[in-house]
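Asker: from the sequence below, what's the structure:
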Amino acid sequence: MITQLKQIHPLSWTIIIGTIFGRMATSMSIPFLSIYLIKTMGASPSQTGIVVAISSLIGVFASFYGGYISDIIGRKKVLLISVFGWALVFIGFAVADKIWLFFVMNALNGLCRAMFEPTSRALLADITPQESKLLVFNLRYAAINLGVVFGPILGLQMGASGSNWSFAVAGVVYILYGVTLIIQFIRYPELGAASSSEGRERVTLSMAFQTTSRDRVFLYVLIGMIFCVLGYGHFSSTLAQYMEMTPNIEDGATWFGYMLSFNAIVVLICQFPVVKYASKLPPVIPLIIGSVLVSCSLLIFGIAHSFIGFMLGVVIFTIGEVLMFTMTDVLIDRIAKPELRGTYFGMIGFNNLGNVLAPLLGGLLLDTLGLDSSVLIFVIIAVTAAFGIPFLLSANRMMRKENLKRMNQIPNEL
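Answerer: Predicted structure coming up:
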């Protein structure tokens, strides 16, 4: 472990530490966006669902291009554009006073995330030795959740459910993050630059799309992940609206803020033991187990009426989340062709279709069925979240066949 930590590049540490503060800033504002729109702006659940969903919808279509363009023009340019763009977006949130302005800002928020996320993960994969990649990806995931531990609590203290000050603070944090990245890229100018195209054919956007779309294992993983993310997305969208609106819960926004922080704390506690167990399994199996647990937790949220019940649901949800997402980066890195690593990380961004559908489906169910049908609502979203399991099972079967084929070829080559 110590040897692997020493092998982590300073630029990787910058991204990991920057992720802590970036996610802290984001999680003290964005998770409360649904509540803010309903409570302060007077939006309906359906309107709120559309505003929340647009971020992921833009991300679905932009993430592939964001990852691809980082393969062509270099990780550095894409990272800096997206980070400083993010800063402007959060300042825009802070001054917005119309629902349509929140719609526009959240669309740009999705665009910045779609550019930054696949590019930062591809850069981490580029500069990290193979034996340390699992550790680096999990440190990044731990950094996300460390930020989320404190972000919602700070958001509650700032009154994020009824004030827009938290957005301004997030904007300042991303400006500082961008300045830090500039300093690191000056120190290491050879990193994050565009790859030389000498001696090899330049991969066009259509060629990159065809390559990834014809990779059947990758496609099955992607479809399965869409449904995994669909279940995950209900936590910050449907559940947030439900807890704010239901008369059975007093001060639901505060409850939800504590649930977000508790979710992150549980991640930090169980992440590395769970990853140690999951790393011994075939890489798709943790995603399947995680999907089952997330679906079960959604059922618990539908029937719970006490703080203890909701916290039990958070524990089960969090273990499922860890199983689904800690191994995803390693899995994609294993599947991806090296020259298209950024493209593959961008293409997996299509799993954000789940984040698009979650607030739309949840808002529609809350509007049409009403709060009195909470059990039915959460049964429906739990069942739909489990639809990805057959696709993940198919991907696992195909990967096993490929591994057996490789093992049978090795003796022949010898």
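
Asker: every contact and neighbour count from this point should use C-alpha atoms.
Answerer: Will do.

Asker: count of residues packed around His305?
Answerer: For His305, the tally of surrounding residues (other CA atoms under 10 Å) stands at 12.

Asker: what sits against it?
Answerer: Going by CA atoms under 8 Å, 6 or more residues apart in numbering, His305 touches Asn248, Ile249.

Asker: that one in helix, strand or coil?
Answerer: Of the three states, His305 takes coil under DSSP: H, G, I helix; E, B strand; the rest coil.

Asker: so how far is Val179 from it?
Answerer: Separation of His305 from Val179 (CA to CA, to the nearest Å): 46 Å.

Asker: would you do the same for the sequence below? I want to compare the two.
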Amino acid sequence: MRWFAWDRNLKIRLIGDTLFNMLYWMYFPFITLFFSDAFGKPIASMLMAVPPLVGIVGSLFGGYLSDRIGRRPAMLLGAFMQATMFAIFALSSSHWLDYIAYIGLGLGGSLYSPASSAMVADVTSEKDRRMVFATFVTGSNIGAVFGPALGSIFFYHYRSELLWTCTSVTLLYSMAILFMIRETLPATAKVAKINYNLAGLIKEQWNSYGVIFRDTIFALYIVAGILVSIAFMQLDMYLAMYVKEYVPGQTLIAFRNASFALTSPQIFGWMLGLNGLLFVVCVLPVTKCFEKWSERNILITSSLLFGIGMFMIGLTTNIWLLFAFTIVFSIGELSRAPVTQSFVSNYAPSHARGQYMGASNLQFSIGRFFAPLTIFLSSWLSSLEVFGFILLVTLISSAIYIKLFRILPDSYNNKEKQINS
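Answerer: The predicted model follows:
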């Protein structure tokens, strides 16, 4: 599906999301250090445990709103909240107010995300969803590659200007959603509006998500996603520790009397940079190559490639082998990204797509919560045993995916075969 043939909603949102993600990655990598300097490491570590919990609540509520009042209103609420919080952050003279604004930014993003993904599914055919989601993943990762490099300059030296720029871009994007994007909520999802009090809203939301989580197939999908997410999160956790403690600085290239060497932190930085670059350059080609593959085979292969690639890193300290294995686990990671959203889009009933998207986000939030377990295990286990644990969770994830697709209704499997044919 060529970009020129896309629905106008998608074109506007691709541009807006890409710009916003660029700005997001200009401040997000440095926010923990910012609060550590402000409050001290012990307090900052406790404070930074709150945003993932807020994200879980926000994502579930955002999915509920997108199915009850519409994708566009839920996206507007999240986008305008982010613009407001950026402005508060820019005007603030208190670190506690900075923290509240940061929590608000996370909440706004969590409200926005399920409705955003549901809208993509609403306006694309099942056949084109993988490539469209892959394009959005590419746009997001452009920011992840270039944002930190720019943020290392602007966040520390021009923070006020950066935050006002974030405010302006987010506000303009919110206005574009308000005036240029149409509602896509399916007619089957429209129900009579009832004036609930807060307790009534919470009760209905609880009942709605209760139905989703009693869905055995979707529950297995969430559990498998949590396990593989624990592995994915190690890029910023145990992998960083391993490279710092076990990988010595070494020469990357030597030519005659000249050489170019990297320290341990620089080697880790290059590995992350390679991972981000592969996401930008290879998501679309890899998605195209796997176009005829079933969702089952892609999800299983993705988990296995990531686990094997990470485990192989634990067998070497050679810089070129580290880069080679980074490519292996990166292909596993990036091949999965578009399929997870297309699976939920195709599996969820159209009238509950937003809530399924919100529930699907739990796999990343819960995975992030349990990911530090590897740091805890490293106090008792060798590095190879920790990498073995990472491989184990991906193997279990693969086994759950196998079971999941065995019990999927034949109607879903037949439909997917028609889409891929």
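
Asker: TM value for the aligned chains?
Answerer: Once superposed, the chains reach a TM-score of 0.80 (TM-score structural alignment, normalised by the length of the first structure), with 394 aligned residues with a CA RMSD of 3.7 Å.

Asker: surely Pro29 of the second structure meets Gly147?
Answerer: No: using CA atoms under 8 Å, Pro29 of the second structure is not in contact with Gly147, being 9.1 Å away.

Asker: higher neighbour count, the two?
Answerer: Between Pro29 of the second structure and Gly147, counted using other CA under 10 Å, the more crowded position is Gly147 (20 against 16).

Asker: contact partners for the aligned partner of that one in the first structure?
Answerer: Under the alignment defined by TM-score structural alignment, Gly147 of the second structure corresponds to Gly151 in the first structure. When contacts are counted by CA under 8 Å, 6+ apart, Gly151 of the first structure is found next to Arg23, Met24, Ala25, Thr26, Ser27, Met28, Ser261.

Asker: so what's the spatially most central residue of the second structure closest to, chain neighbours aside?
Answerer: Among the residues of the second structure, the one closest to the centroid is Phe364, at 7.0 Å (CA atoms, centre = their mean). Excluding the flanking residues, the one nearest Phe364 of the second structure by CA to CA, 6 or more residues apart in numbering is Ser229, at 5.8 Å.

Asker: what is the burial count for that neighbour?
Answerer: Other residues close to Ser229 of the second structure by other CA under 10 Å number 25.

Asker: how far away is it from Phe86 of the second structure?
Answerer: Per CA to CA, Ser229 of the second structure is found 29 Å from Phe86 of the second structure.

Asker: likewise for Gly63 of the second structure?
Answerer: Distance from Gly63 of the second structure to Phe86 of the second structure, by CA to CA: 23 Å.

Asker: between these two, tell me which one has more neighbours.
Answerer: Using other CA under 10 Å as the criterion, Gly63 of the second structure and Phe86 rank with Gly63 on top: 34 against 26.

Asker: aligned to the more buried one, what sits in the first structure?
Answerer: When the first structure is aligned by TM-score structural alignment, the residue opposite Gly63 of the second structure is Gly67.

Asker: next, the contact list for that match, please.
Answerer: So Gly67 of the first structure contacts Met115, Pro118, Thr119, Ala122, Gly342, Thr343, Tyr344, Phe345, Gly346, Met347 (CA under 8 Å, 6+ apart).

Asker: if we use 7 Å, what do you get?
Answerer: Met115, Pro118, Thr119, Gly342, Thr343, Phe345, Gly346 (CA atoms under 7 Å, 6 or more residues apart in numbering).

Asker: out of those, which is nearest to Asp215 of the first structure?
Answerer: Distance to Asp215 of the first structure across the contacts of Gly67 of the first structure (CA to CA) is lowest for Thr343, with 12.7 Å.

Asker: ok, now how distant is the residue mapped onto that closest one from the second structure from Tyr221 of the second structure?
Answerer: In the second structure, the residue matched to Thr343 of the first structure (TM-score structural alignment) is Gln355. Using CA to CA, one obtains 15 Å as the distance from Gln355 of the second structure to Tyr221 of the second structure.
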